[in-house]
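S.K.: predicted coordinates and the sequence they were generated for:
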Amino acid sequence: MSLTGNHLIAGIETPATGTPFTARNPATGATLDGQFADATDEQVEAALQAAEAACDPLRLSSPETRAQLLDALADEILALGDALLDRAHAETALPMARLTGERGRAVHQCKMFAGLLREGSWLAPRIDTAIPDRQPLPKPDVRQVYSAIGPVVVFGASNFPFAIGVVGTDTVCALAAGCPVVVKGHPAHPGTCEMLGGAIARALEKVALPAGSFSLLQGAGHALGGALVRHPLTQAVGFTGSLKGGRALMDLAAARPSPIPVYAEMGSVNPVFLLPGALAERGSSIAEAYLQSVNMGVGQFCTNPAILLGLNGPGWDTFTQRTAELASGVAPATMLHQGIAEAYEGGTEAWKRLPGLQALGQSTTAADPAKTEVPCQIFTTSIDQIENQETLHREVFGPCSIVAPCSHRDELLRFAHSLEGQLTASIHGTPDDLADHADLIHILERKVGRIIFNGFGTGIEPCPSMHHGGPYPAASHSFFTSIGTASILRFVRPVCYQGFPDPQLPAALQNANPTGAMRLVNGTLTRDPIA
């Protein structure tokens, strides 16, 4: 499939006339086919005007129509075949098996949200019927349901070109909610973005929804992102990336005359706590799982376990010895792009300059900079150093982590209290350990979005119960998730209808309940119609 390098604005390929850029194969350094360029201010205006024009037709379309859109999108993603995998592999150096699995996840997400739309209860309809003869005042008929907020700007992630990219959760759930989407393509994989943008355009055409419901603007500089966030027609932003990038977008959005929400999923060190029973029973096997998690995807996961604490003793020694042994055997691997590799090298070099930080284990084979390779690096230090060095509380994206022994449980609790907001925390223990450390769990409940028992945060199941978020700085708003069906709630708001005739109400609020959704009617959950 040949690439045009054009932007896609409301289904129309628009020539790229701004500052040019190309994609680079991180494993070889070769420049890849395709000439791309930053979108201009005029193209930003065109995309958002098209999105605004599509707002009412899209949000007023039936849930079934939007479900058919997502089904069609799933088909279009698969129809791209090996060409999509080949281009993504060339642009990211992610293994083909990983990309094949991620494509399956993207398709699953489309199907999952299609099912959510068809079931209907996500709209959370609430109905309180009138009591006209109530004394001393009549009670009015009051009904509430979620409604789409309008055009959404999406910034895709570098590390998930499919599942958190152009056709990722942000885009899919915004379209499901009835919101037009303008995606800023990621400059590290623009060819992949172009192919997936075309898939969305074809899916919209199949179900006769407005072409302005989706646009893709490419860009390598920060100016494009700023223009999209500042544009008065943008109503919300979805972002997955670094704390620095997310905070910059949050500040831009807050400075608008009409501030808008930025739903940013950002950095996290995802602490791991090893409790005594688990260390005594399986210190060696925990080390194996830990190293696998640290190195999954070359450590390029926002849920990478960057800090691990355990109680000192024989089990701890077994764990650290096995960790050092395994780390030495990890071969250097290629990161997503040069910028990430340089940030990893800079971050780990800064760690090495800290007093009291020592190497526990690292790759013994030299990394090849020409292949954008980096080594696995595991460090050890004291709990006091971790608590007192703010640098160690900041994410370093890549296959590195720090382990520290604690002399008693109070040190575990003190560290947990000191944590900023986190996406995940993991506790390895026995049932007795959990009972003995209930206070640790209670602390983490206030710090973390997802607490994992006897596992690690890497590997996220897109499902209704998943919460991928956490208190700041893990995310911009701790209530919302960026993965799972609840992510749709970022792009809707409640609208209340008082005293309306039944035919003029949204379908989910009508007496007959034509959607079949579960509704809260006069305080009782029911799918029954109102007599």
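M.R.: Now that the structure is in, tell me what you want to look at. Not measured: the values here are computed from a predicted model.

S.K.: switch to C-alpha atoms for all contacts and neighbour counts from now on
M.R.: OK.

S.K.: I'd assumed Glu119 was in contact with Pro63.
M.R.: No. Counting by CA atoms under 8 Å, Pro63 stays clear of Glu119, with 9.1 Å between them.

S.K.: take a look at this one as well, against the first:
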Amino acid sequence: MLIGARALPGHAAAFSAFNPATGAALEPQFGSAIISDVDLACELADQAFDAYRETTLEQRAAFLEQIAQNIMDLGPALVERAMLESGLPQGRIEGERGRTVNQLRLFAKVVRDGRWQGATLDSALPERVPPRPDLRLRKIAVGPVVVFGASNFPLAFSVGGGDTASALAAGCPVIVKAHGAHPGTSELVGKAIQAAVASCGLPEGVFSMLHGDGRTIGTALVNHPAVKAVGFTGSRQGGTALMRTAAQRPEPIPVYAEMSSINPVFLLPCALENRAGALGTSFIDSLTLGAGQFCTNPGLVIALDGPALESFCASAAAALEEKGAATMLTSGIHSAFTEGVARLAGAQGVTLVGRGKAGDGPCAGRAALFITDAANFVGNPALEDEIFGASSLVVRCSDLEQMHQVAAHLDGQLTATIILDQDDRDAALALLPLLERKAGRILVNGYPTGVEVSHAMVHGGPFPATSDSRSTSVGAGAIDRFLRPVSYQDLPAYLLPAALQENNPQQLWRVRDGELVKA
């Protein structure tokens, strides 16, 4: 464990990581935290908060860049350990490492820019009736944040991932509850962050990392009074459990949980008629990418019934037959996937379209595609359950009106995709308002499994995709989750924070008396 500046062995139950490709336990063993470790990490974070949140923009940006550099300096050791603990190939891990450091660098740019502070100045109007006082507003960090590492991204959504980067950018100390599937990877990245805290001269409580069971250590972290927000990526069951815990505190706090999504793909009639075969192949390529272990995996296809859809399914089935079984991240994820596919195969009104090749590894996931009709889908809520892995369901619709009924029926989603040709214009215009109500990101003629880290990205959506549809966990907007506004009335100049001082020392774009100015 890493608690402030210290590296400490866990004193609770020891555990090992496992190589999902072989089932073999990996050395060394790791010890779990006890409640006193939680208290120490949270107390250090609370002590660090006021000093850290008032670091200069340059200090905080340089700190994020130093973390990124320290992660890169880990070199092959990080890649090799992550491959062993996840079963993911070298190219995927190296790409994920690049994404991790890029989002840290993106948030360094966001911090330097300073717009996240929302600096706003309303001048005093003493002659007005009634008079208006001098009012100034900025956003400040909410306080220490607990981040839960994700199973499917050992780097980009874990110890040094997007939740940690955005919380640190906002000025919040972070306590990470590392995921039990990749403790060695977590320790390497955690030490890189710990070293950056020390070399940048920051209070030690800016970062800590604990191992332990989610039901005990995770719950204790969320319940600690010093903690003011939570970032989580994982299952709907886990996310809603944290939401209940946070809501029942004496001081309820927000939980930003990214949870369940089946990411519907709508094949509009002209596109399907013109490109059925090619679409079947490209869809399977997206479905099976990374063994389907993405929160944006396309788990649902909606299309009009007819010969074109039959061609799509035939092409998809042929493509599936060529896809080998892929190693899944953990035995638990593999078991849940296998059970979910079996339930779907046995559901009333559901027919198998095709399967991928079987595998012989302990966590080999065999891709699957099924089909049903719209009435059966709408009438059976279980068909909308997420199956985390390379499994998808095709829904046949009799006409565009029924396609709209299916869209309106869906729960909240991270993404919704429209596959269209030029002659589908009217159908797309009619469908779009429905999808805007359902999803955080809408794509055209692409697949949702790539999530760009950028200023315009939204990785969120209505429940159960996330716990708060107003937020994103990827992209520059992720910083907003960990900020709150404070208004300052008639403060003397010596008390004003830099963002609101009259001479604008940070050279920010600010809203002054309703006008956006750099003054």
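M.R.: Arrived safely, thanks for sending. Computed from a predicted model, the values in this text were never measured in an experiment.

S.K.: sorry, back to before: the more surrounded of Pro63 and Glu119 of the first structure?
M.R.: Pro63 (22 against 16; other CA atoms under 10 Å).

S.K.: need the contact list for Gly226 of the first structure.
M.R.: 249, 252 (CA atoms under 8 Å, 6 or more residues apart in numbering).

S.K.: now do 10 Å
M.R.: 248-249, 252-253 (CA atoms under 10 Å, 6 or more residues apart in numbering).

S.K.: tell me which of those persist in the second structure.
M.R.: Mapping the contacts of Gly226 of the first structure onto the second structure (both residues aligned by TM-score structural alignment, their matches' CA atoms under 10 Å) leaves 248-249, 252-253 still in contact.

S.K.: adding distance to Ala333 of the first structure, write those residues out as a markdown table.
M.R.: A markdown table is the format used below for those (distance: CA to CA, whole Å):
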| residue | distance to Ala333 of the first structure |
| --- | --- |
| Ala248 | 30 |
| Leu249 | 31 |
| Leu252 | 36 |
| Ala253 | 37 |
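
S.K.: with the residues you listed in mind, which one is nearest to Leu196 of the first structure?
M.R.: Checking these against Leu196 of the first structure by CA to CA gives Leu249 as the nearest, at 24.4 Å.

S.K.: quick one: map the closest one onto the second structure.
M.R.: In the second structure, Leu249 of the first structure lines up with Leu242, judged by TM-score structural alignment.

S.K.: which SSE is its match in?
M.R.: Leu242 of the second structure belongs to helix 236-247 when assigned by DSSP states H and E.

S.K.: just give me the mean distance for that helix relative to the first structure.
M.R.: Superposed on the first structure, helix 236-247 of the second structure shows a mean distance to its aligned partners of 0.3 Å (mean CA distance after the TM-score superposition for the first structure).

S.K.: chain center to the helix or strand following that helix: distance?
M.R.: Once the chain leaves helix 236-247 of the second structure, the next helix or strand it forms, by DSSP H and E, is strand 255-258. Offset of strand 255-258 of the second structure from its chain centre (CA atoms, centre = their mean, to the nearest Å): 8 Å.

S.K.: on that earlier part again, what about burial for the contacts of Gly226 of the first structure, which qualify?
M.R.: 249, 252-253 (16 or more other CA atoms under 10 Å).

S.K.: the helices in the stretch 401-519 of the second structure, which residues?
M.R.: Secondary structure of the stretch 401-519 of the second structure (DSSP state H, counting those that start in this stretch): helices located at 425-438.

S.K.: quick one on the thing from earlier: got a markdown table for the buried ones among the contacts of Gly226 of the first structure, with distance to Phe456 of the first structure too?
M.R.: Below are these laid out as a markdown table (distance: CA to CA, whole Å):
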| residue | distance to Phe456 of the first structure |
| --- | --- |
| Leu249 | 29 |
| Leu252 | 34 |
| Ala253 | 34 |
